[in-house]
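[1] Provided below for reference: sequence and predicted model.
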Amino acid sequence: MYERILIPTDGSDVAELAVEHALDIAAQYDAEVHALYVVDTNAVAYSLGAEQVDRIRSGNFQGMTELREDAEAATDYVREQADARGLSVIEHISGGQPHEMIADYAEDHDVDLIVIGSHGRSGVRRALLGSVTERTLRSTTVPVLVVDARADDRE
């Protein structure tokens, strides 16, 4: 049923909870796992110049050590957790609008399931613009499992 599972991550606690759910499913179905970190170019556009934002969109993070380190830490977490379960992970970092990049990645890689946290690091932006999760739900026809941070509180 599930051959390829996509885990969009921003490294937040909620994203890490989604990783646990996704990897449990991947282990059950022996699915290929994809970890995706998207640098939100709208969020960084105010602090970076247009040239740097264009470089991020093209996948070039040269000279942007902090962004690259955050991205690698988030996808490395997925890989480390997957390694502990004997699963392999394809890690990918990109730049753009997160919901669009998630939907495009899922389509381009024939993903069968997207597992995403209910919210991440966006704080006030989430309240003003709507969450990446909500926009992802509207942007893709791939099934999406939304892991709510409150689910961890009930256990």
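    Done, it's in. Remember, it's a predicted structure, so these values are computed and weren't measured experimentally.
[2] From here on, just use CA atoms for contacts and neighbour counts.
    Fine.
[3] for the chain, what spans make up the strands?
    Taking DSSP state E as the criterion, the chain carries its strands at 4-8, 32-40, 89-96, 113-117, 144-147.
[4] Highest mean neighbour count out of those?
    strand 4-8 (a mean of 26; mean count of other CA atoms under 10 Å).
[5] by contact count, what packs against it?
    helix 13-29, strand 32-40, strand 113-117 (3 or more CA pairs under 8 Å, 6 or more residues apart in numbering; DSSP states H and E).
[6] cutoff 10 Å now
    helix 13-29, strand 32-40, helix 65-84, strand 89-96, helix 98-108, strand 113-117, strand 144-147 (3 or more CA pairs under 10 Å, 6 or more residues apart in numbering; DSSP states H and E).
[7] returning to that earlier point: can you tell which of the strands of the chain is closest to Glu80?
    When the strands of the chain are compared by CA to CA, strand 89-96 sits nearest Glu80, at 9.1 Å.
[8] what packs against that closest one?
    strand 4-8, strand 32-40, helix 41-44, helix 50-57, helix 65-84, helix 98-108.
[9] Distance to Asp152 added to these, as JSON lines?
    Conversion of these to JSON lines gives the following (distance: least, CA to CA, whole Å):
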{"stretch": "strand 4-8", "distance to Asp152": "18"}
{"stretch": "strand 32-40", "distance to Asp152": "21"}
{"stretch": "helix 41-44", "distance to Asp152": "28"}
{"stretch": "helix 50-57", "distance to Asp152": "34"}
{"stretch": "helix 65-84", "distance to Asp152": "18"}
{"stretch": "helix 98-108", "distance to Asp152": "24"}
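[10] hold the first one in mind and look at this next one:
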Amino acid sequence: MDTRILVPIDESEQSETAFEYALETFPEASITVLHAIDPRELRTYGGVEGWIDMDELAAQRRAYAQRLVDEAREHADERGITLSTAVETGKPARTVVEFVKDNDIDHVVIGSHGRSGVSRVLLGSVAERVVRRSPVPVTIVR
């Protein structure tokens, strides 16, 4: 039976560590990396230069997310590991749990936290929420 592992990724060091852990620990598994674009990051903002267009911001976030998962795929390819990727828009913890349910994932490997400072206080701990809501085992990597 093929084990299906999900690794949520962002730009954090903890996320990179969790990804490395998954590659080393589950080299024979089907690994998928997922980046969730938080819709709260896609609001229209005003600044010194004027308003930032929401559609433009969304396109930039999606391009960044695609670059992030493509880099993960390239890293896995260098190790001879085939990797699936996904980019979804939604609250990160909810998106991870829904992805688990919708894609028959067997195990989640997640970094201990991906944000720090004010944004972590405002957004809460994604890893903690995934652990509480996931229908499958979750490994948190520090």
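    Done, it's in. All of these numbers come straight from a predicted model, not from anything done at the bench.
[11] what's the TM-score here?
    The TM-score (TM-score structural alignment, normalised by the length of the second structure) is 0.83; 137 aligned residues with a CA RMSD of 2.5 Å.
[12] quick revisit: which of the helices and strands packed on strand 89-96 of the first structure sits most buried?
    With a mean of 26, the top stretch among those by mean neighbour count (mean count of other CA under 10 Å) is strand 4-8.
[13] Correct me if wrong: Val69 of the second structure contacts Phe19.
    No - with contact defined as CA atoms under 10 Å, Val69 of the second structure does not count as touching Phe19 (11.1 Å).
[14] Stretch 28-47 of the first structure: end-to-end distance?
    Start to finish, the residues bounding stretch 28-47 of the first structure are 43 Å apart (CA to CA, to the nearest Å).
[15] To clarify, my last question referred to stretch 107-124 of the first structure.
    This stretch, stretch 107-124 of the first structure, spans 30 Å end to end (CA to CA).
[16] Spit out the contact partners of Leu6 of the second structure.
    19, 22, 30-34, 84-85, 96, 99-100, 103-110, 138 (CA atoms under 10 Å, 6 or more residues apart in numbering).
[17] One more: Thr136 of the first structure?
    Neighbours of Thr136 of the first structure in contact, by CA under 10 Å, 6+ apart: Pro98, His99, Glu100, Met101, Ile102, Ala103, Ile114, Ile116, Val142, Val144.
[18] And Leu137 of the first structure, by the same measure?
    Per CA under 10 Å, 6+ apart, neighbours of Leu137 of the first structure: His99, Ala103, Ile114, Ser131, Pro143, Val144, Leu145, Val146.
[19] Could you identify the residue of the second structure that aligns with it?
    In the second structure, the residue matched to Leu137 of the first structure (TM-score structural alignment) is Val131.
[20] quick one: the equivalent of Arg94 of the second structure over in the first structure and Glu107 of the first structure, what's the gap?
    In the first structure, Arg94 of the second structure lines up with Glu100, judged by TM-score structural alignment. Relative to Glu107 of the first structure, Glu100 of the first structure is positioned 11 Å away (CA to CA).
[21] same question, Tyr77 of the first structure
    Distance, Tyr77 of the first structure to Glu107 of the first structure, by CA to CA: 24 Å.
[22] What is the neighbour count of Gly86 of the first structure?
    11 (other CA atoms under 10 Å).
[23] if I pick the alignment partner in the second structure of it, what's in contact with it?
    Gly86 of the first structure maps onto Gly80 of the second structure when the alignment is built from TM-score structural alignment. Neighbour list for Gly80 of the second structure: Pro27, Glu74 [criterion: CA under 10 Å, 6+ apart].
[24] Over to Val142 of the first structure?
    Ala103, Ala106, Glu107, Asp110, Val111, Asp112, Leu113, Ile114, Thr136.
[25] Ok, Ala82 of the first structure next?
    Per CA under 10 Å, 6+ apart, neighbours of Ala82 of the first structure: Val19, Glu20, Ala22, Leu23, Asp24, Ala26, Ala27, Val33, Asp76, Ser88, Val89.
[26] Gly120 of the first structure: which of those is nearest?
    Once CA to CA is applied, the member of the contacts of Ala82 of the first structure that ends up nearest Gly120 of the first structure is Val19, at 12.8 Å.
[27] Distance to Ile5 of the first structure added to the helices and strands packed on strand 4-8 of the first structure, as TSV?
    Formatted as TSV, those follow (distance: least, CA to CA, whole Å):
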stretch	distance to Ile5 of the first structure
helix 13-29	7
strand 32-40	5
helix 65-84	12
strand 89-96	10
helix 98-108	9
strand 113-117	5
strand 144-147	10
